[in-house]
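J.: Pasting a predicted model and its sequence here:
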Amino acid sequence: MPVPPPQTPRSHAPRTSDLDRPDVLTLDDVLATDPGRHRVLTGDRPTGALHVGHLFGTLQTRVALQRHGVDTVVVVADYQVVTDRDDVGDLPTAVRDVVLDQLAAGLDPVATTFFVHSAVPALHQLMLPFLSLVSVAELDRNPTVKAEQAASGRTSSGLLLTYPVHQAADVLSVGGTLVPVGRDQLPHLELTRTVARRFNRRYGRTFDEPSALLSDAPLVLGTDGTKMSKSRGNAIELRADADTTAAALRGARTDSEHVVTYEPDRRPEVANLVLLGALASGRTPQDVAAEIGAAGAGSLKRFVTDALVEHLAPLRARRAELARDPSVVDEVLARGAERAAALAGATLADVRRAMRQTT
């Protein structure tokens, strides 16, 4: 099981103004009450291999939630792959790889439910009544939609425009009470809460408004100092071998200063390597920077490579073992689809009754 992350750098900690909101919780808030009363909905688009940014940014949080008895549901959003691309590639293999990465990272399919979007039709039927509850203007000015559109470099499709409503259907279909998000994703969840509130007002009490589980996980950048992404060629994949990991880190961008310091705002590339080394070794970034110091960027890269390869070795061994039996993922997804379909079917029945669409 991955070690918990060390002390989070101040620049990535949740803002006080965020934490003052009653609909925004931290992991400590959840664990301090009754973790078993929550249901988390989270997920991934199967657009490429999961990488160390996913591990330290989201997967460790999922493992912690599972370990403390929080009912966790993970959607592999295959339908949303076409949101911003024409070619979906080998989607079945991509779905399988995403699930394998998460199982290898420590998620237990007995405690955590995995399902694929396309396996739960009732979820998507909820989109129609939900779309009637929001305006085009609200969708058009959603900052997350704008960010996705800018990243894709394409004209906005109807699916991209309604992406937040689709996510509302994800959450509300399974009765999710908590949604792990970063600060930049809070507008997405706010729209989910708006959909639930407006449906309740129009048709009668049907949904609870989910809360945000605000992550304080540090942001891990790619080897070029920008957002880690497979499409940018700057990611360190969880399934990669040690030599591939070492090669990626040897080519990681640094700067012209010789002494290694941890200054995320002034020296983001160097700070990112320090952070990676700290996360992999279970230390603070400040300690790692102090140890490397005048030894320079070459020593820093060697330290990070050794720490990360050692940290990922058990995960990669588990993944290789799981991948030898194709039926493992098939069984996980079949069991998850059965549960998700039952939850979404019950929700759809409640919606129809509330809207008086059934006798």
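T.: Here it is on my side, so go on.

J.: From here on, just use CA atoms for contacts and neighbour counts.
T.: Will do.

J.: Quick check: Gly345 vs Gln125, distance?
T.: Distance, Gly345 to Gln125, by CA to CA, to the nearest Å: 10 Å.

J.: Take this one as well and set it beside the first:
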Amino acid sequence: METIPEAPHAAGAEHRSRELEERIAAEPGAFRVLTGDRPTGPLHLGHYFGTLANRVRLQRAGVDLFVLVADYQVLTDRDVADRLPEHVEGLIADHLAAGVDPSSATIFRHSAVPALNQLMLPFLSLVSVAELQRNPTVKDEIAASRQTSVSGLMFTYPVHQAADILFCKANLVPVGKDQLPHQEITRTIARRFNERYGPVFPVPDALLSAAPNLLGTDGRKMSKSRGNAIALSAGPDETARLIRRAVTDGDRYIAYAPETRPQVSNLVLLAALCQDRDPHDVAAGIGDGGATALKKVVTDSVNEFLRPIRARRAELAADRTYLRRVLAEGNERANAVADRTLDEVRTAMGC
């Protein structure tokens, strides 16, 4: 078994992503995207600007969108899937409130699509233990979990992700630069299967996101579990409270300088994203107003930006029957696709 190639350098991946964006603009119907999230709590502004807005953009451009509610993957780094039904419905509400159209997007959950998960078996035969051990994303997940032992689900997470992507024959996967090694395992599995059994799967391309990396209000990575993120469902008062607690620095003059003033620049960037303006212009408008003026601008900007999303999400959350119907219809579509793919796999393998 040949070794999994190293993930493409970021520069090469960025060049390829620019080519893909041109092709998407010219022929969006030629692409199917697989993307998704683990249902571990409400999505926040980091999710919105990092992934959700891009999903909506691609769908509106005409790309076929599959959104995975990765309920099985909740168990990769925890013992139980806490409050899972609530988090699944909340995840769907967040997507719809952000602008994903359920009439054309396929929104589904892992546990409802048996044929998808069955692809894990042949896919595991196409990678070695050593290859999984070397995967930097697996190493990071294991380190971040702080667990004394590693479950088989966590160890084989990249193979499960390959099944997520390939079951629907997605040919485009939006990722950040840190996920390129992870994506390369999916590409390798697709190539190896096709070489061994015949052409069944496309080799999916990574579409690098140009999304900024937003920090949490404490200056660390934005995370649900750290309590440093502003949820899409957060009310105006909670948003104001979180921003008042945000870390800044002692320099009264506000400037956008991510390298030297990361906490202040993060708040400036958040306001700029919500206003759809250049962060340097936002900073210049605040000038020597200091942290108090900065936090007021950020609070007002975020609350105004989230106002229609919050209103739509509140309507959706109040109609759980509708959310369940959206998921049921998405599960049905995903099952039909997965069953066809599994039939092709069985035929190709002769089993």
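T.: Structure's in. What do you need? The structure displayed is predicted, hence computed values, not measured ones.

J.: Neighbour count: Gly345 and Gln125 of the first structure, which is higher?
T.: Remark: of Gly345 of the first structure and Gln125, Gly345 carries more neighbours, 20 against 15, as counted by other CA atoms under 10 Å.

J.: elements contacting the longest helix belonging to the second structure?
T.: In the second structure, assigned by DSSP state H, the helix with the most residues is helix 320-349. Counting contacts by 3 or more CA pairs under 8 Å, 6 or more residues apart in numbering; DSSP states H and E, helix 320-349 of the second structure packs against helix 84-98, strand 106-109, helix 114-118, helix 290-317.

J.: With the first structure overlaid, how far apart is it on average?
T.: With mean CA distance after the TM-score superposition for the first structure, helix 320-349 of the second structure departs from the first structure by a mean of 0.6 Å once superposed.

J.: So for that helix, what gets flagged as buried?
T.: For helix 320-349 of the second structure, the buried set under the neighbour-count rule, 16 or more other CA atoms under 10 Å, comprises 323, 326-335, 337-339, 341-342, 345, 348.

J.: coming back round to it: redo the helices and strands packed on helix 320-349 of the second structure as JSON lines? Include distance to Gln147 of the second structure.
T.: Below are those laid out as JSON lines (distance: least, CA to CA, whole Å):
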{"stretch": "helix 84-98", "distance to Gln147 of the second structure": "21"}
{"stretch": "strand 106-109", "distance to Gln147 of the second structure": "26"}
{"stretch": "helix 114-118", "distance to Gln147 of the second structure": "25"}
{"stretch": "helix 290-317", "distance to Gln147 of the second structure": "34"}
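
J.: looking at those, which is closest to Leu45 of the second structure?
T.: Within those, the stretch nearest Leu45 of the second structure is helix 290-317; the backing value is 9.0 Å (CA to CA).

J.: Give me the mean deviation of the closest one from the first structure.
T.: Mean for helix 290-317 of the second structure is 0.5 Å (mean CA distance after the TM-score superposition for the first structure).

J.: Same check on stretch 262-269 of the second structure?
T.: Averaged out, stretch 262-269 of the second structure is 0.5 Å away (mean CA distance after the TM-score superposition for the first structure).

J.: Now do that stretch: which range of the first structure does it align onto?
T.: Mapped onto the first structure using TM-score structural alignment, stretch 262-269 of the second structure covers residues 268-275.

J.: how close does the aligned partner of Gly106 of the first structure in the second structure sit to Ile24 of the second structure?
T.: Matched to the second structure by TM-score structural alignment, Gly106 of the first structure sits across from Gly99. As defined by CA to CA, Gly99 of the second structure lies at a distance of 19 Å from Ile24 of the second structure.

J.: do Leu166 of the second structure as well
T.: 20 Å.

J.: hey, where'd the helices end up in the stretch 51-200 of the first structure?
T.: Counting by DSSP state H, counting those that start in this stretch, the segments of the stretch 51-200 of the first structure that form helices are 52-54, 60-67, 91-104, 121-125, 127-131, 136-140, 143-152, 158-161, 163-173, 186-203.

J.: Of those, which is nearest Thr244 of the first structure?
T.: Of these, nearest to Thr244 of the first structure by CA to CA is helix 52-54, at 13.3 Å.

J.: Ala284 of the second structure matches what in the first structure?
T.: Per TM-score structural alignment, Ala284 of the second structure is aligned with Ala290.

J.: and that match, what is it in contact with?
T.: Ala290 of the first structure makes contacts with Val260, Thr261, as judged by CA atoms under 8 Å, 6 or more residues apart in numbering.

J.: picking up where we left off before, Val56 is in contact with the match of Gly106 of the first structure, correct?
T.: Yes. Counting by CA atoms under 8 Å, Val56 is a contact partner of Gly99 of the second structure at 5.9 Å.

J.: More neighbours: which of these two?
T.: For Gly99 of the second structure and Val56, the more surrounded residue by other CA under 10 Å is Val56, and the numbers stand at 20 against 17.

J.: which residue in the first structure lines up with the more buried one?
T.: By TM-score structural alignment, Val56 of the second structure lines up with Val63.

J.: likewise Ala190 of the second structure?
T.: Alignment note (TM-score structural alignment): Ala190 of the second structure maps to Ala196 of the first structure.

J.: and that match, what does it touch?
T.: Leu172, Thr206, Phe207, Asp208, Glu209.
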